[in-house]
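# coords please:
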Amino acid sequence: MKRLRLFHFDIKTYGNYGDTLLFEAVRELFEGFAGGDAFEVVQSRQLRDPVTPRLVDFINENVDAVVIGGGGLFLSDTNPNQRSGWQWNISLDLLRRIEKPLIIFSVGNNRFIDQADFADPFREHVNLTLEKSVFFGLRNHGSVETIKEYISAPNRDRVKYQPCPTTVSSYLYPDLYQAEIPHERRIAAESIVGKRQARAGFDAGKIYADQVDVLEKLSGEGWRIESVPHARADMGFHDLLTERGVVSSEHVLWGSRDVLYKGIEYFADLPIILGTRGHAQMVPFGMGTIPLSLYVHHKIRYFATDIGHADWAIDPRKDGFQDTLYTTINEVHERQPELRKELADVRQRFFDTSMGNLADIYKSLTGETVTPSFRALTPPERRTAARAYDASMRFDKMEQDNGRLKRELNKARKDLELAAVPRQSMTAGLRRRLRPLRKKLTGS
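This next block holds a predicted model:
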């Protein structure tokens, strides 16, 4: 069996726990498939950085296929660029030059509620990306259906469902997973309502206050309330919980170089979580936690629907929100043992889908049929993976710094060349504009 060499366009960061774990989980899912004999990720780059001709040459000469994802990459105003119209920062010309098959894996349509449509060249770019792909998998059925609107009719059936690897974390980290946990009144909370939600009519101050009121009431009834901010933007809600004296303990999942697996370990025995981020649903769910969410983004409703509980995506704009939230939390607590078993069955389906998709990908690339199986990392291998993740992230940072320096040097050269233009060949207006630059460059 040939082990295929993969290049991975990812996003490594310690600033958002969902992204911190997600792209590592993608790598571990590929490399654990078929006992570790089918795939190997040999190189990666930040997908938000501009793809260069040199990088395309490296891909064409050194790997068998290219993985893009996962994550909510179909979004125009995070990493805005005119090359693609979405987060993968590659021009149409360079995309055409890639000779190796693409694997779009567990990507999401991340458009916010009432957000403007994608601009050119998104439609052309996403169709070309699909045409060059052996697999085009999106992380929820809502994304599958909404992205099809941009795909040419003959290719729409090629858009497949591929759950986020974080939703099957109990299979990636079986030694950390706990099938049964204490039936206790305990809930963690995370919340961010940002500018894009505000433009759609969500009132952050009111939504935060409503949640805190409910959590404070639960605390008074003997519940343990824990704060689990996933990113810096979550700290406003965390501070509000703290000021009100509601928080029993805090578990900050961002900003630390040793955070990669800390969330997984924390969620292993957590009964319930309340959040607004997509990965504040998916990561806890992957370890057995019951995910309750506020419907402040389409992806929240998409995922809740996929796990059979659209009612767990609660709309904070509706009348009676506090009562609905309070009632839902208590109902879920009462049914915790049966709900954990139900969600374990959903997770099994997600894992089976993932194994089937990886088998299809391997067959498409090699023509060889492989029986799906999986080998999870051992604890020592996880420690090695965490060190490799940190080293790769520092290398990416160095590459970004080098690229920035090159751009600054090129600009300085042009400025120097312009400053050296003979005075007699300049217009009066150009001489006036160059006078400050000459002084800056010559120190006179």
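# From now on I want contacts and neighbour counts done on CA atoms only, so please keep to that.
Fine.
# Just the strands from the protein, written as ranges.
Assigned by DSSP state E, the chain shows strands spanning 4-10, 39-46, 65-68, 71-74, 102-109, 133-138, 159-161, 186-189, 224-227, 249-250, 272-275, 290-294, 313-314.
# Which elements pack onto the first one?
Counting contacts by 3 or more Cα pairs under 8 Å, 6 or more residues apart in numbering; DSSP states H and E, the secondary-structure elements packed against strand 4-10 are strand 39-46, strand 65-68.
# looking at the strands of the chain, which is closest to residue 121?
For residue 121, the closest of those is strand 71-74, at 12.7 Å, according to Cα to Cα.
# for comparison, sequence B:
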Amino acid sequence: MKCIICNSRNVNALKMVSRDDSEIELIRCKKCGHLWQPIENYMDIYSEGEFSNIARNGNAPSSEKMKQLDNMAFSRFNFYKTYLDKMDNILEVGSYVGSFVNLLKIYGKNVTGLEPDPDYSAYSEKQYGFKQITSLLENFEAKNKYDGIISFHVIEHVKNPHIFLKSVFDLLDNNGKVLFECPSLDIHLNGDINKFIWKPHIHYFSLTSIYYLFSLYFNVLALDIKQDSLYIYAEKNNNKPNFNTLTFTKLKIASRCMYSLNNSKLVPLFGKKITLALLREPYQSLKQAKSITIKKINYFLYVKNEMKNKNKIPVSHISVYTLGNVGDTVLSKCVRDTFNKICSNKLKWNLYSVWSPVDQNLIENINKSEFLLIGGGGLLLPDTNKNSISGWQWACSKENLKNINKKIIVFAIGYNYFKGQEPEELFIDNLRELVTRASFFGVRNNGSCGKVRAIVGKNLENKIVFQPCPTTLIRKLYELPDKNKTRNIAFNIAFDRYERRFGRNMYSVLDQIALAAKKLSNKGYKIYNVAHVDNDLIFGLSLQKHAVPYKTILLGGEFPDKVFDFYNKMDVVIGMRGHAQMIPFGLNCGIITLGSHEKMRWFLEDIDFLDLYIDLDSNIEIICQEIIKRFELFYSEENYYETIQKIKAKQEYLYKITLENVDYIKNIVTIHSG
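A predicted model of the protein is given here:
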């Protein structure tokens, strides 16, 4: 038998136990290090969806899986961006549901997705609004050639890698580029080769075997390791094989060292991450570890500071207080500081995450408090922390709710269902129980009040009151530096649940917003792309597509003081997220709202500023024009200060409502100022 990659006869047969505990026959080449299954009767398990049932647990990804795929695609895009910039007309082979194709489209590339599974190929139209081609590469006939072909974790599945690469070669323009990624035999999973071996994977590439294969067809420009995968970037070579014996020898030494170290006692001793740090860029890994450690220490000190005042009145607070979506982090703190300010710092806070399990221990701790405060996070929405216990973010059953014997104060929560989402009976039933048990039920805008009243019915509707979001009151709660005009404009574009935010119009909407940013930049304004969570940074791809100069600011995972400092330096924030509007408003910034959610319009209705609302669902072709029109009307040099004074007046109005509500709450729970 010969090696399927390098044709060497120096091979040996072996058997290994795979990750599903089945025994698999394998062949190992001693020359190039390739490992493969000697399959004579190869079966196509992809075109009929069999692979999806084996490996993907069905013919459609779950919402959690989609989040994972989108996050992975964005991380991969950022890692490979330098290579992708050298391609314009791109084919992705094995594109799955199209997550990576989607990012390339946002970036302005002409890209085609090729996916053999018919269900997953079609899913892209539902999720992103574009069609993919359903085909195996071997059966695909292109009308035109490509200057870039990319493929991630596909080549290990094919019967013959040579035939596969010849097809890739034929589809490429002269000097076309290829970018491939596959699992690394050198750095396999957790130092356990049996977890790495899997029946659907026919091939297991090492640094040497993948170099040998690609150098027969392409000029290899880069070959390296990304986490526990190999990646190779190469250029079409029409002349002769590019194989270099010296390069092959060096890679062989590196491959053996990595394989040996990854199977050494270091892995169980230090763990995989530290072992890989010894293998790849130790200085950078140690620097990252130091940064993470400092962040954890600062977070510990932040939470400890929030829970100080040992001898004060204990209050249990259910919220999203952790570092993540920075809007939730800021809101959670502002809720507490609203009470701290009005109650003269008489309270000691016991913090509980809205996502933590509700058990007997938690109920007992709550019952030791003076009262329970629920607020900080949208809370009334079905997507985040989806559960079959309550139907909303806090998975507290009706039975556990009844076991709470302290006053329950629900403060400034939001009804955050998207258009088209209807509440299920579980949510309705539990919401009615919560309203029944609550001594105060405050909702953060009148639109949400109306929705909640309609759900709970006439017997309970009078308990629902308007309580503005405390983030709109930031300047009333904290002593902050004066705000000066800076000619800084921030854009925040949300990409979570993008299929609901954009529908099928994502690329057109993003182009229009980016064009508006470009026009404002041309007027001399400095543009910032601000992210409340990591994936908000995707808008940077649209800005780059339209050659907009901008700075990137990632606020996700940061502490509230950094958020206040950033927005205090912005003249105007043009945003899609609720808290990318309410936090700037609270700091007396100008705002323009890009409406993809009813809650955005409801907030503007409450402050009588509906003219600042731009609907992203209609007249898409004039979104850029509408943004500039609103900007000139409210924030031009002659109108800016007048608009900011109106914002301050509306803040006073919201603060007055809050003072009245908290005074009412103080009487309920017998807390007095002074």
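# hmm, back to that, can you put the strands of the first structure in CSV and add distance to residue 96 of the first structure and mean neighbour count?
Conversion of the strands of the first structure to CSV gives the following (distance: least, Cα to Cα, whole Å; neighbours: other Cα atoms under 10 Å):
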stretch, distance to residue 96 of the first structure, mean neighbour count
strand 4-10, 17, 22
strand 39-46, 19, 18
strand 65-68, 14, 23
strand 71-74, 19, 22
strand 102-109, 11, 24
strand 133-138, 12, 23
strand 159-161, 20, 21
strand 186-189, 45, 23
strand 224-227, 46, 22
strand 249-250, 48, 14
strand 272-275, 40, 24
strand 290-294, 40, 26
strand 313-314, 40, 24
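# what residue of the second structure matches up with residue 442 of the first structure?
Using TM-score structural alignment as the criterion, residue 442 of the first structure maps onto no position in the second structure.
# list the contacts for residue 442 of the first structure?
With contacts defined as Cα atoms under 8 Å, 6 or more residues apart in numbering, residue 442 of the first structure is in contact with no residue.
# I'd assumed residue 487 was in contact with residue 528 of the second structure.
No: using Cα atoms under 8 Å, residue 528 of the second structure is not in contact with residue 487, being 11.0 Å away.
# closest to residue 345 of the first structure out of the strands of the first structure?
Comparing those against residue 345 of the first structure with Cα to Cα, the closest turns out to be strand 290-294 (13.1 Å).
# which part of the second structure lines up with stretch 84-101 of the first structure?
Across the second structure, the stretch matching stretch 84-101 of the first structure (TM-score structural alignment) is residues 390-407.
# hmm, who's touching the matching stretch?
Stretch 390-407 of the second structure has contacts (Cα under 8 Å, 6+ apart) with 354-355, 357-359, 363, 366-367, 369-372, 379-382, 384-389, 424, 426-427, 430, 433-434, 437-439, 669.
# gap between the two ends of it?
Chord length of stretch 390-407 of the second structure, first to last residue, is 19 Å (Cα to Cα, to the nearest Å).
# how about the strands of the first structure in TSV, adding distance to residue 396 of the first structure?
Below are the strands of the first structure laid out as TSV (distance: least, Cα to Cα, whole Å):
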stretch	distance to residue 396 of the first structure
strand 4-10	11
strand 39-46	7
strand 65-68	16
strand 71-74	18
strand 102-109	21
strand 133-138	25
strand 159-161	30
strand 186-189	32
strand 224-227	31
strand 249-250	31
strand 272-275	30
strand 290-294	33
strand 313-314	36
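# Report the buried members of the contacts of stretch 390-407 of the second structure.
354-355, 358, 363, 366-367, 369-372, 379-382, 385, 387, 427, 430, 433-434, 437-439, 669 (16 or more other Cα atoms under 10 Å).
# now whichever residue in the first structure pairs up with residue 524 of the second structure, nearest residue through space, not along the chain?
With TM-score structural alignment as the criterion, residue 524 of the second structure lines up with residue 222 in the first structure. With sequence-adjacent residues excluded and distances taken as Cα to Cα, 6 or more residues apart in numbering, residue 222 of the first structure is closest to residue 185, at 7.3 Å.
# list the contacts for the one you found?
When contacts are counted by Cα under 8 Å, 6+ apart, residue 185 of the first structure touches 222, 223, 224, 333.
# try 10 Å
If a contact means Cα atoms under 10 Å, 6 or more residues apart in numbering, then residue 185 of the first structure has 218-219, 221-225, 271-272, 329-330, 333-334 as its contacts.
# Over to residue 131 of the first structure?
Taking Cα under 10 Å, 6+ apart as the criterion, residue 131 of the first structure is in contact with 101, 102, 125, 155, 158.
# Touching, the second one and residue 63? I think so.
No: with contact taken as Cα atoms under 10 Å, residue 102 of the first structure and residue 63 are classed as non-touching, separated by 11.1 Å.
# who touches both of the two?
Between them, residue 102 of the first structure and residue 63 share these contacting residues under Cα under 10 Å, 6+ apart: 6, 7.
# follow-up on the earlier one: indicate which one of the strands of the first structure is closest to residue 385 of the first structure.
Of all the strands of the first structure, the one in closest proximity to residue 385 of the first structure, counting by Cα to Cα, is strand 39-46 (12.2 Å).
# helix or strand right after the helix or strand containing residue 247 of the second structure?
With elements taken from DSSP states H and E, the one containing residue 247 of the second structure is helix 245-262. Stepping forward along the backbone from helix 245-262 of the second structure, the first helix or strand reached (DSSP H and E) is helix 266-270.
# before we move on, the earlier item: reformat the helices and strands packed on strand 4-10 of the first structure as a markdown table; add distance to residue 2 of the first structure.
Converted to a markdown table, those look like this (distance: least, Cα to Cα, whole Å):
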| stretch | distance to residue 2 of the first structure |
| --- | --- |
| strand 39-46 | 8 |
| strand 65-68 | 13 |
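# Longest strand in the second structure, please.
Of all segments of type strand in the second structure, defined using DSSP E, the longest is strand 172-183.
# Which elements pack onto that strand?
helix 63-84, strand 89-93, strand 146-152, helix 161-171, strand 203-204, helix 207-215, strand 218-226, strand 229-236 (3 or more Cα pairs under 10 Å, 6 or more residues apart in numbering; DSSP states H and E).
# give me that answer again for 7 Å
Using 3 or more Cα pairs under 7 Å, 6 or more residues apart in numbering; DSSP states H and E as the contact criterion, the neighbours of strand 172-183 of the second structure among helices and strands are strand 146-152, strand 229-236.
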